[in-house]
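Visitor: With the sequence up front, the predicted model follows.
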Amino acid sequence: MTKHAEAGAVRLLTLAWVSRHLEVGERIVGGTEALHGGITAEMRRLTLRTRDGGIRDLVLRTFVDVEYAEDWLTREAGALTLLPGTGVPAPELVAVDPTAAQCEYPSLLMTHLAGRTVLDNEGLETRVPLLARQLVAIHALRPAERPRKYVTLTTADTVVPPKGADAAAWAAAIDVIRGPAAPCEGRFLHRDFHPGNVLFDVPPASPAAARITGVVDWAATSWGPTGLDVAHCSANLALLHGPAWGLRFAAAYEEAGGVPAAAASERLCWLVRDALAFSEEVQSVSQPWREAGRTDLTTRAVKERLDAYVTALMDTLG
């Protein structure tokens, strides 16, 4: 079988599974539009014709040859089941096949949310406080059943300093993450909260009137320190828009009523750990940003920003 024929067969199997979970009288009427921006999953929008002649969209999320697909989809399905009625704008779960029992690959079907990801520099002054307030609302959730405990994979031995980086700053940063993490009370974490996973409605004539319409990609939902989520969004903003915006988000989270850490040293530890984690995956992170239109974010440019951000953290908080 050719690769093209195999891809067609996979598509037909998956669409057959989708069809079994549509409402009575619904049918798929358009092509399946690929949604860009994901790193590990394929995302497609499916357009449906409803029984009364209307149109609605669903989103199909598929993991192809991904080792932890079952765990990620099971966690995402659990989160999407929890979130309705909480005030956190998230997709609603339609169906999930985490073990590929009926689909060719592990898949999840969910409702489609209005809005779009915004990675441009324009309007940051408005969007950063919105992101901070949204993250505080996520951390305020108290589910009856906690998701699994957080994990951090980056260690002092796995960090890869960029070529030409500030050696003293990176050595000091690496020292910060040596040893075990401080104990914490724990909160509900998105665990991959950043601008690429947040949808906005931005009126063309009034960027200052932007509002959040959805938060997506709940596959890494965990229970742990709020500083982890703050650090991850801070690092993404630093690489997308410059180091100052990473520091600004951490401050905006506190201004919104969030508590990123019990002590200043703990706060620094999470910020540094997440920043250093990017040293291991600059290429995989920057590629989707370029595909989304940020062609200025070459691998070299992102590495330079990462070095500047790590240096800024150590100069400001170290």
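Guide: Everything's here; your move.

Visitor: hey, let's count contacts and neighbours off CA atoms from now on
Guide: Fine.

Visitor: wait, what's in contact with Val282?
Guide: When contacts are counted by Cα atoms under 8 Å, 6 or more residues apart in numbering, Val282 is found next to 299, 302-303.

Visitor: let's bring in a second model and compare:
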Amino acid sequence: MRGGTVSNHYKAASVPPLTSAWVGRHLETGERIVGTEALHGGITAEMRRLTIAIRDGGTRDLVLRSFVDPFSVEHAKDWLNREADALTLLAETGVPAPRLVAVDPTAAHCAYPSLLMTHLTGRTLLDDEGVEARVPLLARQLVAIHAVLPAERPREYAVLTTADTVVVPKGVDVVLWAAAIDVIRKPAPPYEGRFLHRDFHPGNVLFDVPPGCPAGARITGVVDWATASWGPADLDVAHCSTNLALLHGPAWGLRFAVAYEEAGGVLAAAANERLYWRVRDGLACSEDVKSVAQSWREAGRTELTTRAVVERLDAYVTALMDGPG
């Protein structure tokens, strides 16, 4: 998702009283919030884990998502309603998504538009170590998401960039980038629609990893369904590919589409159609490189400066344009 960064004031604060009271109304009798913890790595939403004291003396965790900056608040009604609908749908499938507890998309009761959901075990894995084992897992999970058949289709996918809004980074081959931009000036290829996550990437996937055994990782959850959509499988694959290229290097971005097909996924048959979706997503990232790099540094990848991410993006776009599609 796109938009401004969250407020530093809100990051430092506890859950606002209005929001806390709203959460309380959706707890079981005798339960109460006894702890909060900020969850890092997001760009547009403030995420908090809430520790809930339960009646038998133990605790359980919930997750609170709140949109707090003006851009996100403007879009919150759509995003939160879509996420609520997606979580309700996925509760009947084998996709490991949170369960919806409550949603206040217009801040009728909360300080900010908010959604409350169950907490999933596991953690995001963004380091290079173990990526070779995780890519096939990501691919298989995405194939499973695309196999979901909703009774009512979600909204059609949104275009995140146009040929006129691409930001060409300094120091790149402008001729090659101009050629890439020309690719997305053409009409979108025809496609067979699928249920899309629309923001599927390593930062939105939770893993459990046995101690000292990165190869034994398994996926425990997929989060952030606020832009769930209907569209081509290629689009979700392209988005994860771009993120893998920026996190781990262009070769991993190129590898993901292969892994997706190896897992049984079906992509566009024509090379030029595949290229269209992959280039479109790579170019869309050009507008958000700074915020993406910042979120990854906050999550522990301190070497991923904005310049380093720009260089990887340039290398990835170049590899796409130089490759067979």
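Guide: Sure thing, it's come through. Since we're looking at a predicted model, the values are computed, not measured.

Visitor: where exactly do the strands run in the stretch 51-200 of structure 1?
Guide: For the stretch 51-200 of structure 1, applying DSSP state E, counting those that start in this stretch gives strands covering 55-62, 93-97, 107-111, 187-189, 198-201.

Visitor: Need those in JSON lines (columns: distance to Glu255 of structure 1 and mean neighbour count).
Guide: Listed next are the strands of the stretch 51-200 of structure 1 as JSON lines, based on distance: least, Cα to Cα, whole Å; neighbours: other Cα atoms under 10 Å:
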{"stretch": "strand 55-62", "distance to Glu255 of structure 1": "34", "mean neighbour count": "20"}
{"stretch": "strand 93-97", "distance to Glu255 of structure 1": "33", "mean neighbour count": "20"}
{"stretch": "strand 107-111", "distance to Glu255 of structure 1": "32", "mean neighbour count": "23"}
{"stretch": "strand 187-189", "distance to Glu255 of structure 1": "18", "mean neighbour count": "24"}
{"stretch": "strand 198-201", "distance to Glu255 of structure 1": "20", "mean neighbour count": "20"}
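
Visitor: Output those in CSV, with distance to Thr126 of structure 1 appended to each entry.
Guide: Output for these, formatted as CSV (distance: least, Cα to Cα, whole Å):
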stretch, distance to Thr126 of structure 1
strand 55-62, 28
strand 93-97, 30
strand 107-111, 27
strand 187-189, 23
strand 198-201, 11
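
Visitor: do you know which of the ones you listed lies nearest His21 of structure 1?
Guide: Among those, the nearest to His21 of structure 1 by Cα to Cα is strand 93-97 (6.8 Å).

Visitor: Can you give the contact residues for the closest one?
Guide: With contacts defined as Cα under 8 Å, 6+ apart, strand 93-97 of structure 1 is touched by 21, 73-74, 77, 80-81, 103, 106-111.

Visitor: Tell me which two in these are the farthest apart.
Guide: Thr81 and Cys103 (21.1 Å).

Visitor: Of the two, which one has the most company?
Guide: The neighbour count for Thr81 of structure 1 versus Cys103, taken as other Cα atoms under 10 Å, is higher for Cys103 (22 against 14).

Visitor: The more buried one matches what in structure 2?
Guide: Per TM-score structural alignment, the equivalent position to Cys103 of structure 1 in structure 2 is Cys110.

Visitor: ditto for Glu33 of structure 1
Guide: Counting by TM-score structural alignment, Glu33 of structure 1 corresponds to Glu37 in structure 2.
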